[in-house]
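Peer 1: For reference, the sequence and a predicted model appear below.
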Amino acid sequence: MTIRHLQIFIAVCETMNMTHAARQLHISQPSITQAIHELEDHYGLLLFHRLGRRIFVTAAGQHLLQYAYQITSLIEKAETGMKSLQNQIPIRLGASITIGEVLLVELLQHEHVRLPGQEILSEIHNTKELEQRLMEDKLDLALIEGRLTSPYLTALPFLTDELTAIAAPQNPWSRKEIRQCHDLDHIPVFLRESGSGTRELFARIMDDHAIPYHVCGVYNNSEAIKKAVIANLGTAFLSRRLVQREIEEGLLCELPLPGLSFQRIFQIVYHKDKFLTPSMTHIIRECLTIQNWLPGTHPGEGI
């Protein structure tokens, strides 16, 4: 005996017609008849008298009907209560430092409107730390731009991004002729900390092309790096999204990067065994369609 059996039984009792009950529940009449027979076999009692084409509820059927009303009502209350509880459990959302500076606040504002009442606890860490926190179930979802190492994580790409080389207008590197990648040899750069996806991408591309560089500072904050470059203390390779305004205002210059591509993918990541609530699924879906609502993104930038 299942909840479905009781729902069918209630419909037959209320309509006193199996055809009408089938229409009300959007199932076939034979399915209605079978369910009633299964109930009668289960209890060993006759629930309906059949007189010609008419049916009448027996005393046993009336007794069961009262239980059926209470059971189905309790199930509905449980469904409503548990679904409302979903919004009471905060979603733990992490973001890498770059993504935190580029779009995390906009995502939180977007979800505040789309998921009213749903609390979202946000954290910013580098890629390595985010991966560890996902593995330890200290985060539900994370927005990451770096490479992942764990096979237990599911990563869905949602936005392309690219690093660009920047320098202050008065910096000699802004006036240097850069026609091939090795014209960048020994460039003085400020780097992000170890474990950063930005640093990993920069180091990998430079090493792949055997381009030596001089480290003049290591910061765990892209804004601090940007200020150091504006102050003419060195150069840096940061997301173009982070420095676009300063470039347009003339505070920074972009350096040519002949033969080099520092493109990467922003991903939303979760543990492959994670139970995704409807609210978590909604956040994932909104990230995958981010070009439809995030200012400054365009069709084709999404994945």
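Peer 2: Good, I have the coordinates.
Peer 1: can we go C-alpha only for contacts and neighbour counts from here?
Peer 2: OK.
Peer 1: just so I have it, where are all the helices in the stretch 1-150 of the chain?
Peer 2: Assigned by DSSP state H, counting those that start in this stretch, the stretch 1-150 of the chain shows helices spanning 3-15, 18-25, 29-43, 59-88, 97-99, 105-114, 127-135.
Peer 1: Buried deepest among those, which one?
Peer 2: Among the helices of the stretch 1-150 of the chain, helix 97-99 has the highest mean neighbour count (mean count of other C-alpha atoms under 10 Å), at a mean of 25.
Peer 1: for comparison:
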Amino acid sequence: MRMNLHHLAIFHAIAETGSISAAAGRVHVSQPALSRELKDFEGRLGVVLFERLPRGMRLTEPGKVLHAYSARLFAVADSAQAAMRDFADARTGQLSIGASNTVGTYVLPRLVANFRSTFPQVGISLFVGNTEQVAQGVADLRFTLGFVEGPIRVEGIVAKEFSRDELVPVVAAQHPLAGRKRATPSDINGLPLLMREPGSGTRELITELLRQLNATAGSIVEFSNTEALKQAAIHGGGIAWLPGISVTRDLQDGSLVRLPIDSLAIERSFSIIRREGAYEVPAVDAFVGMIQTSSVCSTV
């Protein structure tokens, strides 16, 4: 059985809005007609997609799986529509950007603001996640452009370095290693570590470094956000590797202390990633050109 895209669009609208009435308004269909269409769709699939609640609709487990697919499908459709609308003029259009945590939090906001001052008619959406999520989103055409700080493991992606940064090993001022003038990698064996989540390019780099140094991690607490990780480090949660761009003030005011172990520092590249062979609308080229001629390298 081939899935009916009209039915899928109705399902997606209900999943996104959480109610029949709101979905009916979104797809311009009456509520009774939309309910019939949904019932027919569930019958064709042989599964129940929603739990009918007194106030709204809740996805069942099959519904959650289908929603993951529909979200990706309609994100690609939106990107395709934007590309067709915008490929004549850099002064208009839509940029859909994915960025890993450090670049998306500390680098791109300023650059996006600068770009918008020159091209105010260009709409920009920015997703911030980990390197794996961003690379997959570029490959799937959900993002027209990606910015990452770690190794790429997704096929069909081309990367170009645009800046560099250092991952700084830090601890809170009261940490036992904070007062040391000299230490070795073995001194961190068994100590608690603060890390990004699996799929993070930062975590992959740190894990490989520890392997090379034969250093043994203690307990690990995972964070999906660099700022949350930094706050945990400041409050004595353990050893963390944080982007140099994010800890300048914290090192100056003494709330964080750099570990005196030079071999634990990691230099890494920030890269622009695109889908190999993909057509780039003028707005994308203008944004990339601005980054390549900006002073980002001297501030990161």
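Peer 2: All right, it came through fine. All of these numbers come straight from a predicted model, not from anything done at the bench.
Peer 1: just to revisit the earlier point, okay, the helices of the stretch 1-150 of structure 1 in JSON lines with distance to residue 269 of structure 1 next?
Peer 2: Listed next are the helices of the stretch 1-150 of structure 1 as JSON lines, based on distance: least, C-alpha to C-alpha, whole Å:
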{"stretch": "helix 3-15", "distance to residue 269 of structure 1": "37"}
{"stretch": "helix 18-25", "distance to residue 269 of structure 1": "40"}
{"stretch": "helix 29-43", "distance to residue 269 of structure 1": "43"}
{"stretch": "helix 59-88", "distance to residue 269 of structure 1": "20"}
{"stretch": "helix 97-99", "distance to residue 269 of structure 1": "13"}
{"stretch": "helix 105-114", "distance to residue 269 of structure 1": "15"}
{"stretch": "helix 127-135", "distance to residue 269 of structure 1": "8"}
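Peer 1: for these, which one sits closest to residue 244 of structure 1?
Peer 2: Smallest distance to residue 244 of structure 1 across the helices of the stretch 1-150 of structure 1 (C-alpha to C-alpha): 13.7 Å, for helix 97-99.
Peer 1: okay, that closest one sits on what stretch of structure 2?
Peer 2: Aligned by TM-score structural alignment, helix 97-99 of structure 1 corresponds to residues 101-103 of structure 2.
Peer 1: Give me the residues contacting the matching stretch.
Peer 2: With contact meaning C-alpha atoms under 8 Å, 6 or more residues apart in numbering, stretch 101-103 of structure 2 is reached by 128-130, 147-149, 225-226, 243, 270.
Peer 1: aligned partner of residue 220 of structure 1 in structure 2?
Peer 2: Matched to structure 2 by TM-score structural alignment, residue 220 of structure 1 sits across from residue 224.
Peer 1: The alignment partner in structure 1 of residue 129 of structure 2 and residue 202 of structure 1: what is the separation?
Peer 2: Residue correspondence to structure 1 (TM-score structural alignment): residue 129 of structure 2 is matched to residue 125. Distance, residue 125 of structure 1 to residue 202 of structure 1, using C-alpha to C-alpha, to the nearest Å: 18 Å.
Peer 1: Check residue 93 of structure 1 too.
Peer 2: For residue 93 of structure 1, the distance to residue 202 of structure 1 equals 26 Å [C-alpha to C-alpha].
Peer 1: ok, the two, which is more surrounded?
Peer 2: Ranked by neighbour count (other C-alpha atoms under 10 Å), residue 93 of structure 1 and residue 202 place residue 93 first, with 25 against 21.
Peer 1: Is the more buried one in contact with residue 137, as I believe?
Peer 2: No. In this structure residue 93 of structure 1 lies outside contact range of residue 137 using C-alpha atoms under 8 Å: 11.3 Å.
Peer 1: who are the neighbours in contact with the match of residue 129 of structure 2?
Peer 2: Here residue 125 of structure 1 is in contact with 94-97 (C-alpha under 8 Å, 6+ apart).
Peer 1: switch the cut-off to 6 Å
Peer 2: The contact partners of residue 125 of structure 1, taken as C-alpha atoms under 6 Å, 6 or more residues apart in numbering, are 96-97.
Peer 1: try the one 5 residues further on
Peer 2: Contacts were defined as C-alpha under 6 Å, 6+ apart; by that measure residue 130 of structure 1 touches no other residue.
Peer 1: any idea how far residue 98 of structure 1 is from it?
Peer 2: From residue 130 of structure 1 over to residue 98 of structure 1 (counting by C-alpha to C-alpha), the distance is 13 Å.
Peer 1: and the aligned partner of residue 273 of structure 1 in structure 2, which of the three is it?
Peer 2: Counting by TM-score structural alignment, residue 273 of structure 1 lines up with residue 277 in structure 2. Assigned with DSSP: H, G, I helix; E, B strand; the rest coil, residue 277 of structure 2 falls in the coil class.
Peer 1: So residue 277 of structure 2 versus residue 149 of structure 2, what's the distance?
Peer 2: Counting by C-alpha to C-alpha, the gap from residue 277 of structure 2 to residue 149 of structure 2 is 22 Å.
Peer 1: Looking at these two, which one has more neighbours?
Peer 2: residue 149 (25 against 9).
Peer 1: what residue of structure 1 takes the place of the more buried one?
Peer 2: By TM-score structural alignment, residue 149 of structure 2 lines up with residue 145.
Peer 1: which one is that match nearest to, not counting chain neighbours?
Peer 2: residue 266 (4.5 Å; C-alpha to C-alpha, 6 or more residues apart in numbering).
Peer 1: Quick check: which element contains that neighbour?
Peer 2: Using DSSP states H and E, residue 266 of structure 1 falls within strand 263-271.
Peer 1: mean shift between that strand and structure 2?
Peer 2: Averaged over the aligned pairs, strand 263-271 of structure 1 sits 0.5 Å from structure 2 after superposition, using mean C-alpha distance after the TM-score superposition for structure 1.
Peer 1: quick one: buried residues of that strand?
Peer 2: Neighbour-count burial for strand 263-271 of structure 1, counted by 16 or more other C-alpha atoms under 10 Å, picks out 264-271.
Peer 1: which two in those are spaced the farthest apart?
Peer 2: Across the buried residues of strand 263-271 of structure 1 (C-alpha to C-alpha), the longest gap, 21.3 Å, separates 264 and 271.
Peer 1: hmm, back to that, contacting residues around the strand holding residue 266 of structure 1?
Peer 2: The contact list for strand 263-271 of structure 1, computed with C-alpha under 6 Å, 6+ apart, reads 141-145, 153-162.
Peer 1: Which PyMOL command selects the buried ones in those?
Peer 2: In PyMOL syntax, the buried subset of the contacts of strand 263-271 of structure 1 is picked out as below (16+ other C-alpha under 10 Å):
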select buried, resi 141+142+143+144+145+153+155+156+157+158+159+160+161
